[in-house]
Every structure is written in C-alpha cells, then in structure tokens.
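Participant: How does the following fold in three dimensions:
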Amino acid sequence: MTESQNLQAAENLADVVILGAGPAGLVLGSLLHSSGIDCVIVERASREHLRARARAGFLAANTVRILDRHGLGEDLHRYGREHGVCEFRTEDGRFSLDYGRLGSGERHTVYPQQELVSGLLTRFLDSGGRVHFETEALAVLDADSRRPSVTVRGADGRRGRWRARYVAGCDGRHGAARRSLPPGAVRHYRRDHHVSWLGVLAEAAPSLDAVGYAVHRRGFAGHMARSAEVTRYYLECERGASAETWSEDRIWDELALRMRAADYGPLRTGRIIQAGVVELESDVLDPLRHGSLFLVGDAASLISPSAAKGANLAVLEAEILARALVDDLAHGDPEPLARYSARCLAHIWRAQEFSAWMIRLLHGTPGSDSESLFQDSLRRSRLESLRLSRTQQDWFAENYVGV
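Facilitator: Purely as a prediction, here's the structure:
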C-alpha cells in the first residue's frame, strides 16, 4: 500500500482540529465541546508527561474569570492561593508593593500550570472530549481552502490525516501550525532581549511571602513561589551558558548573594528538581490567521517570562477563538472570526510592552562605558519612581496583573 493510500485509510473528520493540549488547546477544546462543536485535540506528548510538565504558575485575575465563566475554575479555587505582593531588592535597599491594593485592585492566583493542565484534561476527557496522545502533527495542508487537513504521525510511526473545517494551532513556536505557514503569509516581529536566565525549580519552601525581584551587579535573581513545598528561582546567566555547569551549591550560593540573604534573611534551600536556561526573546506574528488556520498562545506570540503573561494570553485567546468558531459553525456568522486576529493582537502588544519594560527594569547593562552607565542610571531611576510614586505604582499594578 502506498503512503497516500495509508493516509487515505487513516483519514478522520472533525469540525475543528486543535494542535496541542496545553492551556490554550484544552480551554479551546472544552469550550467548543460544551457548545456542541465536533473537535479533536492532537498532542505529541504522552498523557503522563503532559500532566507532569512544569511551567508557569501565576494566573491573572482575568484568566480566573474566564475559567470560572465556563465552569473550569473549581480546582484552582480549591488548591490555588491568591497572591498580591512583590518585593524589589536593589543596591539602594528594598521595598514591597502590595499590588493587590493598587491600580485596579486585582491579584494573581498561584496555581502550577501542570495542575491546571491536569484538571482541564480530566474534565475534557470525562465529558467525552477526544485527545490523541503521542501523536505528532506534521503539517497543515490546504489552509487557504475551506477543507484544510492535518497530517499526523502516531507513536507507532504510522501516518494519518485529519480533515476539518478549521485548524487551531496551539502547538507553540516550533509546532506544525507555524511551520505550515507559506512564505509571506504573515509578518514576523521579533526581538532578542540579549538576556539569559537559569530557571530553577527547587524542592524548597518559599523564602519570601512575596514574589522577589533582586537587581545585583552580578545579575538579576528572582523568587516565585509555586506551592508550600516548591519554589521557582531565576538567575541571570551568561549567554550560551549550559545548566549542567551550575552545581546545586553554586546555584544556592549565587541566589543567596544576589537576593542579599546576608542583609534580609537566609533562603530556604532544598533539592534542585529542574534546571534549564531560558533565552529572553519575544516575537509576534501578524495576522494570527491564514485561511482556515488560526494561531493561539505561543504559536501566535512568544513573550518573555519576565511578567508571567504567556499562559494568561493563551487562555484569553482561546476564549476569543472559541466564541468566534461557535458563532461561525453553529450560527453561520463569520464576522467574529474575521476580527479574531485584531482583537488578540491588541492584548498581545500591550503585554509585550509591559514585559519589555520589566526586562529593562530588572537588568543592568554590562560594561563601564558611558552608554552602559547611562542605561544603568535610567534603570535605577525607574526603580526609584516605582518605590515613591503612587501613580507609577498604580500603572505597574494594572499592567502586572492585567492581560
């Protein structure tokens, strides 16, 4: 049997094929399924890996509202915890912002993303939703037609094809959705912030009651609680550095130095359970649609982790797309789909602007030349304004929690 005959034999149908079972794909699938739209999720990871994959853990107030609106927030209210304070430690001292009482008065909910994904996945499957695990999407074909298709490869190496009315690419920056865009179909905006972080997940209780941002001459350090037993830390590192060169002792020594533990109290330490280097980059595709293919989450835009916007944008975009698809498929109204890209890009660019501002706030400029010293003085001035100006604090709070 030829490959084309194999594909034809394994051909399947759905109104919407969703690539990726992260927050974007699962929220989108849940909303479509509950509205009676026939959809299927194709996910290259196994079910077990998907439930254990550690990612971001700060949910914005609007994300919580979206999940609540569709009956998906029960677990995060049961197991998550609200958070509304961040602390800055600098060469000029330290100060805290109770951002939950500033700006629009909104707070984050700390809830590890793997727990969010696990809960969404369970609800989706229990309601009869379809997920094909260990199935890699290879390409989206005929996206500029009314009957696009997705070629896939299962864990056993066999290939198949899904035909659909629409395809939702929720499979990240390196997924099949982006790879399948023809040259010139979208404009690609990209920025390299020339900053690298060593991201560390530690089996250690939080050392602060706040999110901690430390600015130090040796580089940035960050403290973000994930649970009562696990804390996420970040350390600015040299470009091109490998996580393997950082021993546990070196990590804890450098964190203690940059977090100024000698001045403000020791850090609670524990076993390092995950470490990896993150290059701070941002990109945006425009438009977020090519024919019958829509981009969602990291497939639509990549944002640095400096302000915890990625998963929150993904959930927001998933809701916008779900409503538009229901309007088209169930009610024959294509207009909301035509507006999908513009609506999402307005939110994306606002989040990108704040994320870039946070990067400039938290990182010094290497070198001792006049340009570097000028930029470093601007950074110190921004921090001082944030410490003293209520107007600046309100602006920070609104954008820090907002999406």
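
Participant: Could you use CA atoms for every contact and neighbour count after this?
Facilitator: Will do.

Participant: what's the helix or strand harbouring Y213 in contact with?
Facilitator: Element membership for Y213 (DSSP states H and E) is strand 211-214. Strand 211-214 is touched from outside by 85-90, 220-225, 258-259, 362, with contacts defined as C-alpha atoms under 8 Å, 6 or more residues apart in numbering.

Participant: What of stretch 164-179?
Facilitator: By C-alpha under 8 Å, 6+ apart, the list of residues contacting stretch 164-179 reads 13-22, 24-25, 137-140, 146-149, 292-302.

Participant: now do the same end-to-end measure for that stretch.
Facilitator: Stretch 164-179 stretches 18 Å from its first residue to its last (C-alpha to C-alpha, to the nearest Å).

Participant: likewise stretch 126-146?
Facilitator: First residue to last in stretch 126-146 (C-alpha to C-alpha) measures 31 Å.

Participant: Please apply the same query to stretch 73-84.
Facilitator: For stretch 73-84, the end-to-end distance is 19 Å (C-alpha to C-alpha).

Participant: ditto for stretch 79-86
Facilitator: Stretch 79-86: ends 21 Å apart by C-alpha to C-alpha.

Participant: Can you tell me what sits against that stretch?
Facilitator: 96-101, 106-111, 209-213.

Participant: one more to put side by side:
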Amino acid sequence: MSEAAHETTTVAIIGAGPAGLTLANLLRTAGVDCVVVERQSRAYVEQRQRAGVLEHRAARMFEEWGLADRVLQDSRTDGVQEFRVDGRPRFLPIADLAGGKFGRILPQQFLVQRLITAFQEDGGDLRFGCQDVTLERPGSERPVVTYRDEDGRPHEIEADYLAGCDGFHGVSRRSVPEAEQTIYAYDHGIGWFTVLADVPPPRHPMFAVSAHGFAAHFPRGPRSSRFYLQCAPGEDLDAWDDRRIFDQLRLRIGDPDLPAGAVLEKAVVDMRSFVVDPMSYGRLFLVGDAAHIITPMGGKGMNLALADAEVLAKAVRSAVRDGDAQPLRDYSKTCLDRTWSYQEFSRWMTEMLHDSGDPATSGPFRHKIARARLDRLFTSPNAGGLFSDLMAGEA
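Facilitator: So this is what the prediction gives:
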C-alpha cells in the first residue's frame, strides 16, 4: 500500500450535509482554512431529501454572513400555519404573533446544492467518496483524519480542530470514549410514515388531527409535497401501497379531493430523541445529528444543526483570529441550551397533536387535555405568541 499523503489544515470537517457545508462556508468567509471529507458521492449528497423548513434565525444567519443571495434565492416565505382539526381548517398567523419573524420553505437538497456551489466557487476544498474515515487522537492537540480516496489512495489530514458533522451513524461520535459522554435517549413510541410525492404543495404548511390519526402536508418545491402519516413504530413499508397512502391522507386531512400523484420516496421514521453531553472531546466538536436527534415535529433538526455550525464557526474564528479559546470551551453548553429548549418544544407539540387524535389511542383524559392545549393557541394571544416564536425560530 502506498504511503499516505500528509496534509495540514485548521479545521477538518467530517460530513457534507447541511451542518458540515454551512460550517465550511462560514469558516471560509471568516478566513479560516478547512477541508471537508464526505463518504458519499456528490450526486447522492445533492439529492438526499430530508428537511424543508428554514427558521427565521437560520435565514438571518446566512444574511449576516453574506451568503443569503447565494443560498436563499427562490426560497418561499410563509407566515401562516394551518391546523386542520376534524377536517375544519384553523389558521395561526405565525409571523404576526412572532413579531414579524417567519420561516422559509427551502428543501434540504436545494440548500445543500447551493452550499456546495458557494464553497467550491470560493476555492473551498470538498472531497467526496472518502472511504474508511478514521479519527486519530481526537483528544490531543493535533488530531488526525485518515481516509482512502475513490482510487484507494490513503490520505492523512492533521488539523487544529475536528468538526464531526457526519450524523448519528457517523464515525465522529463513536470516536469519543464512552466514559467521556453522557447519552440521553427517549423513544416516543410513535412512527411516522413519510411520503414524497408529485402533488401540488398546500397553500400553507398543514398539521391535521382527527379520530383517524395524525397527518401533515408540507411543501417540498413548486410541484411536490412531503406527507406524514402517524403509524406504528417499525411499520411495514410494503403494507402501504399508493392507494392506501392517498386514501388515508384524504381521510385524515378531511379533503376527499386531494389529488394523487407519483410517489417518489417513502419511509418509516420512528419518533425518537437523542442528546450527547458534552458535544466536544478534546479538539473534536460534534455538530448537528452527530450530537443530537430530534423528532421531525416542529422542523427543528436541520435548524439545530445550522445553529451548531454557526456557534462553532464563531468560536473557531475567535480562537484563531483573536487568541480567545473561551467560546470553544463554551461550545457544548451554548449548543445544548438551545437543543434542550427545542427538544422540549418538539415533545410538547408531539403530545398536543398526537393525543388530539383518536381518543381510543391516547385515552379520553389525555385527549381532552391535548384538545385544550390546541384550542389555547387560538384563544390566548400569549399562548399563540409563544408557540409562534418557537416555530419561527428563537433569536
């Protein structure tokens, strides 16, 4: 085997999802050199569809870093959330109640494509198809990332800092000794059947609750939609053919005229939460899903990852440019404060919307409590304002 090519950089970023690419662009803007290594191909990364809502805080971040014109173009703004309760629509003016803050509809694959383009146009070093990625000595002053490229040649990157942006199943979190981290995990006992389909998007993002179960309908581009249907954890995908999917959507949403369309993707997501504390180990900093998993309820997963990326970019800039390492020492606490706030909000929403459905499933007492919570959003300006502020994205 040939000798590994040895390189050095300030920050080695493992993973080219929204977290890694955002961090890379922010570091590039700050004048901090970095290298991004990604296991998958560029085509795979650019087509991977997950989240689609960019909260107000995240959009403002791209504006403040001078990336908005390259990242946010054509993103759809929407300041209204629809709740369809037993087939009856109710609308919450999120932007009005949140003091003018609103989210943007921007499918993850579009965000990723634009971040890749921006980074490479600015001369960024982004490497796809990196196999057998290993983190060596992450707790030391000079950690190292090793990998094999697509031609099998070994590489070794020595860095001042490592950013683990490679998700829940990535190598970064597994490189932290078990004794050095506390893991908090929770199984919500709920499954979501998710469907991406060629169906016109709704006028506003929609949650639907009824005795038939929870459903949701969200835009994922000008001509496609993402649907969610409550199901049992570990539900069999083969049990859901296209006819059953759209029959259940029409029933739960209360729209018998909802058009069917080609189903492009379907999967079952088990609703679970996961948090690692601390989010750092030596010179390794965990970012996004490598450090925390949150349910899709509330659309906070990608937004938490982007928030982590900005906190780390500012902390590295402070250490490199100003010689102040305190923000790096505070990185984990800063990120975890927001993470736990969003975990609580997601759990609160999960209980409210799922328990509001079939009383035979939730029980009559929890059902009545959940309906009272839901009604309060529309009858109490304070309750509606707090909900809207959290949905739009905390400052």
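
Participant: Just give the TM-score of the two.
Facilitator: The TM-score (TM-score structural alignment, normalised by the length of structure 2) is 0.95; 393 aligned residues with a C-alpha RMSD of 1.8 Å.

Participant: thinking again about what came up before, filter the contacts of strand 211-214 of structure 1 down to the buried ones, PyMOL style.
Facilitator: Selection command for PyMOL covering only the buried members of the contacts of strand 211-214 of structure 1, criterion 16 or more other C-alpha atoms under 10 Å:
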select buried, resi 85+86+87+88+89+90+220+221+222+223+224+225+258+259+362
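
Participant: Among the contacts of strand 211-214 of structure 1, name the ones in strands.
Facilitator: C86, E87, F88, R89, T90, A221, G222, H223, M224, A225 (DSSP state E).

Participant: thinking again about what came up before, looking at the contacts of strand 211-214 of structure 1, which one is closest to S127 of structure 1?
Facilitator: Checking the contacts of strand 211-214 of structure 1 against S127 of structure 1 by C-alpha to C-alpha gives A225 as the nearest, at 32.4 Å.

Participant: Give me the aligned partner of the closest one over in structure 2.
Facilitator: A225 of structure 1 maps onto P219 of structure 2 when the alignment is built from TM-score structural alignment.

Participant: cool, T90 of structure 1 as well?
Facilitator: So, by TM-score structural alignment, T90 of structure 1 is matched to V85.

Participant: R70 of structure 2 versus the residue lying closest to that match once chain neighbours are set aside, what's the distance?
Facilitator: Among residues not flanking V85 of structure 2 along the chain, V209 sits closest, at 5.1 Å (C-alpha to C-alpha, 6 or more residues apart in numbering). Distance, V209 of structure 2 to R70 of structure 2, by C-alpha to C-alpha: 38 Å.

Participant: Compare those two (neighbour count), which wins?
Facilitator: V209 (26 against 14; other C-alpha atoms under 10 Å).

Participant: Tell me the counterpart of that one in structure 1.
Facilitator: V209 of structure 2 maps onto V215 in structure 1, by TM-score structural alignment.

Participant: Check whether that match really touches G93, as I assumed.
Facilitator: No. The pair V215 of structure 1 / G93 is not scored as a contact, 10.2 Å apart, by C-alpha atoms under 8 Å.

Participant: mind listing what the most centrally placed residue in structure 2 touches?
Facilitator: Closest to where the C-alpha atoms of structure 2 average out (C-alpha atoms, centre = their mean) is M302, at 1.9 Å. Shown in contact with M302 of structure 2 (C-alpha under 8 Å, 6+ apart): P18, A19, A51, L54, G288.

Participant: Who wins on neighbours among those residues?
Facilitator: A19 (30 neighbours).

Participant: What's that residue aligned with over in structure 1?
Facilitator: So, by TM-score structural alignment, A19 of structure 2 is matched to A24.

Participant: which secondary structure element contains its match?
Facilitator: helix 23-34.

Participant: same deal with E310 of structure 2?
Facilitator: Counting by DSSP H and E, E310 of structure 2 is part of helix 301-322.

Participant: How about R382 of structure 1?
Facilitator: Using DSSP H and E, R382 of structure 1 falls within helix 370-388.

Participant: Following that helix in sequence, what is the next regular element?
Facilitator: helix 390-401.

Participant: Can you give me the buried ones in that following helix?
Facilitator: Q393, D394, W395, F396, A397, E398, N399, Y400, V401.

Participant: residue in structure 2 matching the fifth one?
Facilitator: By TM-score structural alignment, A397 of structure 1 lines up with S388 in structure 2.

Participant: tell me the contacts of the aligned partner of L267 of structure 1 in structure 2?
Facilitator: In structure 2, the residue paired with L267 of structure 1 is L258, using TM-score structural alignment. With contact taken as C-alpha under 8 Å, 6+ apart, L258 of structure 2 is in contact with F246, L249, R250.

Participant: who wins for neighbours among those residues?
Facilitator: Neighbour max across the contacts of L258 of structure 2 (other C-alpha under 10 Å) = L249, 25 neighbours.

Participant: Skipping adjacent residues, who's closest to it in space?
Facilitator: A215 is the one closest to L249 of structure 2 (C-alpha to C-alpha, 6+ apart), at 6.9 Å.

Participant: residues in contact with that neighbour?
Facilitator: F207, A208, V209, F227, Y228, L229, Q230, L249, R252, I253.

Participant: make it 7 Å
Facilitator: F207, A208, V209, Y228, L229, Q230, L249, R252, I253 (C-alpha atoms under 7 Å, 6 or more residues apart in numbering).

Participant: And L31 of structure 1, by the same measure?
Facilitator: A322.

Participant: S273 of structure 2 now?
Facilitator: The contact partners of S273 of structure 2, by C-alpha under 7 Å, 6+ apart, come to A185, Y186, D187, I293, I294, T295.

Participant: overlap between the residues you listed and structure 1?
Facilitator: For these, the aligned pairs still in contact in structure 1 (both residues aligned by TM-score structural alignment, their matches' C-alpha atoms under 7 Å) are A185, Y186, D187, I293, I294, T295.
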